[in-house]
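S.K.: okay, sequence plus prediction incoming.
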Amino acid sequence: MIRYEDAVNDALLRLDDLGYERGAGDFSNHGPMAAEALAALGHGDQVATWVTRYRGAMEHHEPPTPRFGIDLADASSWRPALGEFGRVGEWEYAFRRELADAPWRDVLTRWWPRLIPGMLSGLTHGPIRTAHAVRSLAATPTPSDTQLTEFARALAYWAARFHPLPGEARLHGASSLGSAIAALPRRSPDGSPMPPPERLSRIGEHPGYHGALDAVSPADPQWLISEMTAEFAGVYLAHPEVFPVPLIHGVTAPAAIRLVLPHLPTELHSPTLAALWQVHVALLLAFTTDRRDEDRAAALAREEDVPALSELIARGAEHVDEHVIKFTEACAREYALRPDARYPAALHAAQQRIPAQGVAAVPSD
């Protein structure tokens, strides 16, 4: 059996020549994330085969030429470059230089508070890719240059696709997460149907958006992450009418952030979770127009005839689609911490809704 560390390094080498995005829709490069998740599931021997299939599924953009141009020590240099995807090569070069001079945990701690206002980056793929890179680094006493390069690229993608949402969330309300979700109105600003990208671009106009940002009460971060992943597993289960990929990030994003919290100062935990809640509000308003069966999701999950979690994990590991692989790893890990029927039920639903040959994701922005 191939060790986790060996599987990850081999995958990163095989994926090294791919750009940050792929296809005509500028979809995020999921290769490093899904390969790491597959190795974390204990299926390191399947990673190389999966990478070969992934490379052939869709043409990736050319990787940018690393160029010097952003001085990470000078805020007047790097702040204007946030959200400038055309400068992603400069971001990558700058982060590589910083990692050559400082331990990766120091770089993470320095840049995390600067980047969390853009948590939506690439539909959360910026922070998710960063989290997978962090887990890889933390699992290795002496990280390889390949792993450090992937960490630099993850941060670069987050910075280059930086997408701040209007307003600022703070966890100082009086509602539980479930109550705050239930109270959120799900109609477009003018009451007319709009496609998700337009709803997302006008998110600040949605009734209830700004009020929702301060609705959730403060809580232990680890417990709140469990609330987020369980509630949004239920949201995913309740919305078969929604394109099957975007709402997955309501689970995979907080599950990924859980991997990073142990490596961050405690004072960064609360603002991180607040930013995640703001992203959740945006996802709900952009991709759902009503609550459907959200209030019954937990009961429906308990009533469904769902295969055993071990069987779902095996199916997820064999599934070609990268979203299913990441969702499988996230749900399995979250279920181990807090057994809840919504995780396997949502995972079963995703494996049925997303075909084995994969589906196109939602564009980064």
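M.R.: It's in.

S.K.: could you use CA atoms for every contact and neighbour count after this?
M.R.: Will do.

S.K.: just the element for the residue nearest to residue 309 when sequence neighbours are not counted, please.
M.R.: With sequence-adjacent residues excluded and distances taken as Cα to Cα, 6 or more residues apart in numbering, residue 309 is closest to residue 344, at 6.1 Å. Following DSSP states H and E, the helix or strand that holds residue 344 is helix 342-353.

S.K.: other SSEs contacting that helix?
M.R.: Where contact means 3 or more Cα pairs under 8 Å, 6 or more residues apart in numbering; DSSP states H and E, helix 342-353 is packed against helix 221-238, helix 297-303, helix 309-318, helix 322-337.

S.K.: that helix vs helix 309-318, what angle?
M.R.: Per axes from the mean of the first three to the mean of the last three Cα atoms, to 10 degrees, the angle that helix 342-353 makes with helix 309-318 is 40 degrees.

S.K.: how far is helix 342-353 from where the chain is centred?
M.R.: Centre-to-centre, helix 342-353 and its host chain are 17 Å apart (Cα atoms, centre = their mean, to the nearest Å).

S.K.: neighbours around residue 204, how many?
M.R.: 16 (other Cα atoms under 10 Å).

S.K.: verify the stated contact: residue 289 with residue 187.
M.R.: Yes - counting by Cα atoms under 8 Å, residue 289 touches residue 187, with 5.5 Å between them.

S.K.: against residue 343, how distant is residue 232?
M.R.: In this view, residue 232 and residue 343 are 9 Å apart by Cα to Cα, to the nearest Å.

S.K.: so which of those two has more stuff around it?
M.R.: Counted by other Cα under 10 Å, residue 232 and residue 343 do not tie: residue 343 has more neighbours, with 31 against 28.

S.K.: second structure for comparison follows:
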Amino acid sequence: MKDNESVLLEAYQRFHQTGPEWGGHHLSNHGPMAVEAMIRHGHADSVHHWIDNYTQRLEEPPRGLDPVTENDWREALGDLKRVADWTTLFHREVTERPWREVLATWWPRLVPGIAGGTAHGAIRVGHVVHSMLTAEARAGSVDSIENPYVTELADALGYWAACWTPVTGDPSRRLGSLRPADALANVPTVADQQKGVPYRLSQLPTTDGWQSALGALRTVDDPEQVPALLSQLIDATVFRYLDYGHGHAVMLVHASTAPTAVLRVLPALPRRLWVPSLDAAWQATAALTAACTPQLAADRADLTVHTNGVATTEDAMALAVDQGDEHVIKFADTAVETFTRTGNKDALAAASRCAELITLTEAAGRARFDGRGPTS
């Protein structure tokens, strides 16, 4: 039987033959993220079968248009047509310098646009950096361009740069004192939630209370306080999913997985970047919360989800892998970490709720595709 790292590296190599999106509607390739979570939680034996199914929807890597250089990279930020140009740039960067140096250079350039592409670029970076740190702790340097870890980091950074989109508001100017759960509860919802997330986010500048809510999270001056506050933010989003996930079952997942990605990257970053990273993670989380939270919470008495049969973190991940959706897997990955930190079984219930809601969403989508209309 192959060890977990061998399976992960093989998985990365398979995904490096595919493009970063699929379906023609800017749907992100979640494969490298999902398989990293599956393997870390003991499901390596399921990975290649999962990839066999998942890659059927993926496209070939796009072709480049015009090289991105150190002189013009600012103009190319956020241009999805240039994703191959960005990826080429980062492949060159990681051949010339250690990956940590590349990350330290580009992280402060990219993190203000973390919300672009529903934060998928940053989330993909978070998963691969987490695996690279683990590999380095076990075996030393991974700084070789032939190493699939480094290739995956270059692809992830390239996609992030191409998706880069800033969100209205300056989170670094906050003077608030609220703990994360209260700050999230204070975030207003956008008025029109009938269209996609980019349209919803475009409403933030005219949403009453948005800027004040963005400034309400308690301030942090000491970088050493960042991991704890970021963890509390992640935990608050996981617990909120149980009550509000029905608003947008898929997209609200990213309000949890985006700050999780930042938390996982912190150990690889200079301390001077920790507070700005927290600011960006809070801004992205608040924006996705505003865009995807319904007006009314679910009635706990009416929820069919429960923790019977999902009593442990192993149960939660097994349920997610069995359900198979990439968002369910990634959310369960975050939710089990919340349960490990807090011992609160609402985290496990949230993971189960996510599997339930996304299963219903998929069923409704299949019904529409078959011409029967959405299921009840």
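M.R.: Now that the structure is in, tell me what you want to look at. All of these numbers come straight from a predicted model, not from anything done at the bench.

S.K.: just put the helices and strands packed on helix 342-353 of the first structure in a markdown table and tack on distance to residue 177 of the first structure.
M.R.: Output for those, formatted as a markdown table (distance: least, Cα to Cα, whole Å):
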| stretch | distance to residue 177 of the first structure |
| --- | --- |
| helix 221-238 | 7 |
| helix 297-303 | 14 |
| helix 309-318 | 26 |
| helix 322-337 | 17 |
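
S.K.: nearest to residue 276 of the first structure, of the ones you listed?
M.R.: Judged by Cα to Cα, the one of those that comes nearest to residue 276 of the first structure is helix 221-238, at 8.9 Å.

S.K.: so where is that closest one in the second structure?
M.R.: Taking TM-score structural alignment as the measure, the second structure aligns residues 226-243 with helix 221-238 of the first structure.

S.K.: what residues of the matching stretch count as buried?
M.R.: Neighbour counts over stretch 226-243 of the second structure (16 or more other Cα atoms under 10 Å) mark 226-227, 229-243 as buried.

S.K.: neighbours of residue 18 of the first structure, how many?
M.R.: Neighbours of residue 18 of the first structure using other Cα under 10 Å come to 17.

S.K.: same check on residue 328 of the first structure?
M.R.: The number of residues packed near residue 328 of the first structure is 31, by other Cα under 10 Å.

S.K.: and residue 340 of the first structure? What does it align with in the second structure?
M.R.: Counting by TM-score structural alignment, residue 340 of the first structure lines up with residue 344 in the second structure.

S.K.: what about its match, how many residues close to it?
M.R.: Residue 344 of the second structure has 13 neighbours, counted by other Cα under 10 Å.

S.K.: return the residues in contact with the nearest residue to it once chain neighbours are set aside.
M.R.: Nearest in space to residue 344 of the second structure, with sequence neighbours left out and distances taken as Cα to Cα, 6+ apart, is residue 338 at 8.0 Å. Contacts of residue 338 of the second structure were listed using Cα atoms under 8 Å, 6 or more residues apart in numbering, and they are 231, 234-235, 238, 344, 347.

S.K.: make JSON lines from the residues you listed and add distance to residue 98 of the second structure to it.
M.R.: Below are those laid out as JSON lines (distance: Cα to Cα, whole Å):
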{"residue": "231", "distance to residue 98 of the second structure": "28"}
{"residue": "234", "distance to residue 98 of the second structure": "30"}
{"residue": "235", "distance to residue 98 of the second structure": "33"}
{"residue": "238", "distance to residue 98 of the second structure": "35"}
{"residue": "344", "distance to residue 98 of the second structure": "40"}
{"residue": "347", "distance to residue 98 of the second structure": "37"}
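
S.K.: out of the residues you listed, which comes closest to residue 142 of the second structure?
M.R.: Closest to residue 142 of the second structure, out of all of those and judged by Cα to Cα, is residue 231, at 27.5 Å.

S.K.: what's the closest non-adjacent residue to the equivalent of residue 329 of the first structure over in the second structure?
M.R.: Matched by TM-score structural alignment, residue 329 of the first structure corresponds to residue 333 in the second structure. Excluding the flanking residues, the one nearest residue 333 of the second structure by Cα to Cα, 6+ apart is residue 37, at 6.2 Å.

S.K.: I'd say the one you found and residue 327 touch.
M.R.: No - Residue 37 of the second structure lies out of contact with residue 327 (Cα under 8 Å); the separation is 11.0 Å.

S.K.: contacting residues for residue 61 of the second structure?
M.R.: Here residue 61 of the second structure is in contact with 17-20, 84 (Cα under 8 Å, 6+ apart).

S.K.: same question for residue 226 of the first structure.
M.R.: Residues in contact with residue 226 of the first structure (Cα under 8 Å, 6+ apart) are 334, 338.

S.K.: same question for the one 4 residues further on.
M.R.: Listed by Cα under 8 Å, 6+ apart, the contact partners of residue 230 of the first structure are 251, 340, 342-343.

S.K.: pull the most distant pair out of those residues.
M.R.: Taking Cα to Cα as the measure, the contacts of residue 230 of the first structure span a maximum distance of 13.3 Å, between 251 and 340.

S.K.: circling back to that earlier point, which residues are in contact with the residue nearest to residue 309 of the first structure?
M.R.: By Cα under 8 Å, 6+ apart, the residues touching residue 344 of the first structure are 306-309, 312, 331-332.

S.K.: what of residue 85 of the first structure?
M.R.: Shown in contact with residue 85 of the first structure (Cα under 8 Å, 6+ apart): 157, 160-161.

S.K.: what lies in contact with stretch 181-191 of the second structure?
M.R.: Applying Cα under 8 Å, 6+ apart, the contact partners of stretch 181-191 of the second structure are 200-201, 203-204, 207-210, 213-214, 216-217, 232-233, 236-237, 286, 289-295.

S.K.: pull out the buried residues from these.
M.R.: Among these, those buried by neighbour count (16+ other Cα under 10 Å) are 200-201, 203-204, 210, 213-214, 216-217, 232-233, 236-237, 286, 289-294.

S.K.: show only the entries of those found in helices.
M.R.: Among these, the members falling in helices (DSSP state H) are 200-201, 210, 213-214, 232-233, 236-237, 286, 289-292.

S.K.: now, the most widely separated pair of these?
M.R.: Largest pairwise distance in these, by Cα to Cα, is 25.7 Å, between 200 and 232.
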